[in-house]
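> Provided below for reference: sequence and predicted model.
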Amino acid sequence: MASLDISSMQDVPENYIWYEDMDPPHSSANENDIIPVIDFQGLRRQEEEENIIEQIGSACKKWGFMQIINHGISEKLLENVSIQGRRLFSLPLEQKLKAKRAPDGVTGYGEARISPFFSKLMWSEGFTCVGSPVEDAKKLWPEDHQNFCEIIEEYEHAMKNLVKRMMSLIGRSLGLSTGDFMRRCRIQDDSYGKALQTGALQMNYYPPCPQPLRTMGLAPHTDSACLTLLYQGEVAGLQIQHRGEWVTVPVIPNALIVNIGDLMQILSNGRYKSRLHRAVANRSRSRLSIAYLWGPPPRDVIMPVPQLVDSKHPLLYKSLTWNEYLVAKSLHFDQALQLFSYNTSFSSDGNLSF
């Protein structure tokens, strides 16, 4: 991990410069390229529910992304989790490094996991939490971590409930019964009421950048999980690749961004695709994004839902576990999905062939 404190930099070091010119293709100029916004208020009225499910299906097919409003997560909770995120990233670098993510670890402070696949560094820092944040929080605030932990755990609980709701709606948009799709996705509790699925909370912080057009906040990638719920706060920066262009996702107060991940592409047998996205830097304002990434239990077998395989939609992907997929992603990055495709094999030198 780079140990430079980019928050205090007046100039951009060479190893952070991605573009030599000052005008990279940052976003599309097509005013019609607007990510769908879906109002969940209508779910309270049965006559509007089917229309909302249709909107979700259309957004998943065309974009792999949507923004949702009136989703049930309170403005106060979104504000509180943002305050705690900024509190964390405002700590001195040496303090944040006390909770540094281990090389083979999942939780803690560090640079983006995709960094090893790129020759240049990204203008961001991150913090990952899976389950209770207490262990890492004690390293950051030995005497004052309780409020951080309480708010993070409250937010995680709210996200888990919203994920269940979203997955039910997505299943229905695919023409599947809620119960069957939820079982296929392993959205269930054990006999003691403990959730079996896995969720990770990922906070990313992007300090103001002296030369934002020459840097990259977070490089293009797809999410490995089934579903991501993202709160981007008050500053735009997320961009989606759509029809060969980068489209900026506008800020809508208190909205959440929902995006399809790689495992959902497998579950849907390619009906819904995981889309490339990235984050760009900002000259004058810092940006905090808070993502909740949901996946099935690590060792449960995932495969395309049988009802989504037919003569017009042949089986595209092999069975796998999330653990297997994460290992493949860590080795092959953007080729990981192809590794589990029936059109993919390994060549004699160990490389992927298509």
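Arrived safely, thanks for sending.
> hey, let's count contacts and neighbours off CA atoms from now on
OK.
> and the helices in this structure, which stretches?
Remark: helices assigned in the chain by DSSP state H are 46-62, 75-89, 93-96, 134-140, 146-173, 178-184, 262-267, 322-332, 336-339.
> what does stretch 95-103 contact?
For stretch 95-103, contacts defined as C-alpha atoms under 8 Å, 6 or more residues apart in numbering pick out 88-89, 107-110, 136-137, 139-140.
> repeat that with 6 Å
Stretch 95-103 has contacts (C-alpha atoms under 6 Å, 6 or more residues apart in numbering) with 107-110, 136, 139.
> next one: stretch 162-170
Here stretch 162-170 has contacts from T178, using C-alpha under 6 Å, 6+ apart.
> now do the buried residues in it.
Using 16 or more other C-alpha atoms under 10 Å as the test for burial, stretch 162-170 gives 162-163, 166-170.
> how about stretch 142-152: buried residues?
By neighbour count on 16+ other C-alpha under 10 Å, the buried set for stretch 142-152 is 145, 148-149, 151-152.
> what sits up against it?
Residues outside stretch 142-152 that contact it (C-alpha under 6 Å, 6+ apart): 84, 133, 137-138.
> if you set the cut-off to 10 Å instead, what comes out?
77-78, 80-85, 87-88, 129, 131-139, 141, 153, 155-158, 201 (C-alpha atoms under 10 Å, 6 or more residues apart in numbering).
> structure two is appended below for comparative analysis:
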Amino acid sequence: MEVEELQKQLVSSLSTMHKSLYVKDFMWSENEWPKIRHDDYESGDNMPLISLLEILDGKRESEAYENLCKDMVMACESWGFFKLVDHGIPNVVIESMKERCLGLFDLPMEQKLKGERSSNLPLGYSPTNTDYGHNLPWAESLQLLQSPQQVLTFSKKVFGNEHSPFR
């Protein structure tokens, strides 16, 4: 299949009922590729680490809190992400969350789209972020606020009566 033919192929697994997406929508020119290679930081060297140890007491009116916020902004501006450590969240909770998210993304598209972002649910599942720009990432996303009600609404839409494990 020629490149031009391939570019016209519908990516049905990421298309939504609102917009059809084609391979060409996901193609990036070489000058748009990330400047950092995925394996440049495989050992974690130089990856920004942000520790919450100094602010776990909840005091947001401190110099430590201000410095932490500045470090997060710098990490996001230069890397786009950071590794959060010393947060106090038990590993069992983190692993459970990962398992639930992987389970969500493994669902059939029809079921995932029940929790799609909409005017009633401004955050939720998205097969891709069409607000991203003219070139889309090959990624699904889930955006939820730290709102128990929003998570419950989302999980009921997607999982129905079986929403408790995800919630």
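Nice, I can see it. Nothing here was measured: the structure is a model prediction, and the numbers come from that model.
> ok so, going back, reformat the buried residues of stretch 142-152 of structure 1 as JSON lines; add distance to H277 of structure 1.
Shown next, in JSON lines, are the buried residues of stretch 142-152 of structure 1 (distance: C-alpha to C-alpha, whole Å):
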{"residue": "H145", "distance to H277 of structure 1": "33"}
{"residue": "F148", "distance to H277 of structure 1": "29"}
{"residue": "C149", "distance to H277 of structure 1": "29"}
{"residue": "I151", "distance to H277 of structure 1": "28"}
{"residue": "I152", "distance to H277 of structure 1": "25"}
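> so which of those is the closest to Q67 of structure 1?
When the buried residues of stretch 142-152 of structure 1 are compared for distance to Q67 of structure 1 (C-alpha to C-alpha), I152 wins out at 22.1 Å.
> structure 2: which residue goes with the closest one?
Under the alignment (TM-score structural alignment), I152 of structure 1 pairs with nothing in structure 2.
> and Y292 of structure 1, by the same measure?
For Y292 of structure 1, there is no aligned position in structure 2, judged by TM-score structural alignment.
> so what's the nearest residue to Y292 of structure 1 once chain neighbours are set aside up against?
Among residues not flanking Y292 of structure 1 along the chain, L201 sits closest, at 4.6 Å (C-alpha to C-alpha, 6 or more residues apart in numbering). Shown in contact with L201 of structure 1 (C-alpha under 10 Å, 6+ apart): 107, 127-131, 133, 152-153, 155-156, 159, 228-230, 290-294.
> then L144 of structure 2?
With C-alpha under 10 Å, 6+ apart, L144 of structure 2 has these contacts: 117, 121-125, 150-151, 154.
> which of the contacts of stretch 95-103 of structure 1 ranks first by neighbour count?
Highest neighbour count within the contacts of stretch 95-103 of structure 1, by other C-alpha atoms under 10 Å: Y109, with 25 neighbours.
> ok, the aligned partner of that one in structure 2 - contacts?
Matched by TM-score structural alignment, Y109 of structure 1 corresponds to Y125 in structure 2. Applying C-alpha under 10 Å, 6+ apart, we find Y125 of structure 2 in contact with 104-105, 112-118, 140-144, 154, 158.
> ok, and the closest non-adjacent residue to the aligned partner of L136 of structure 2 in structure 1?
When structure 1 is aligned by TM-score structural alignment, the residue opposite L136 of structure 2 is L121. Of all residues not flanking L121 of structure 1 in the chain, Y16 sits nearest, at 4.8 Å (C-alpha to C-alpha, 6+ apart).
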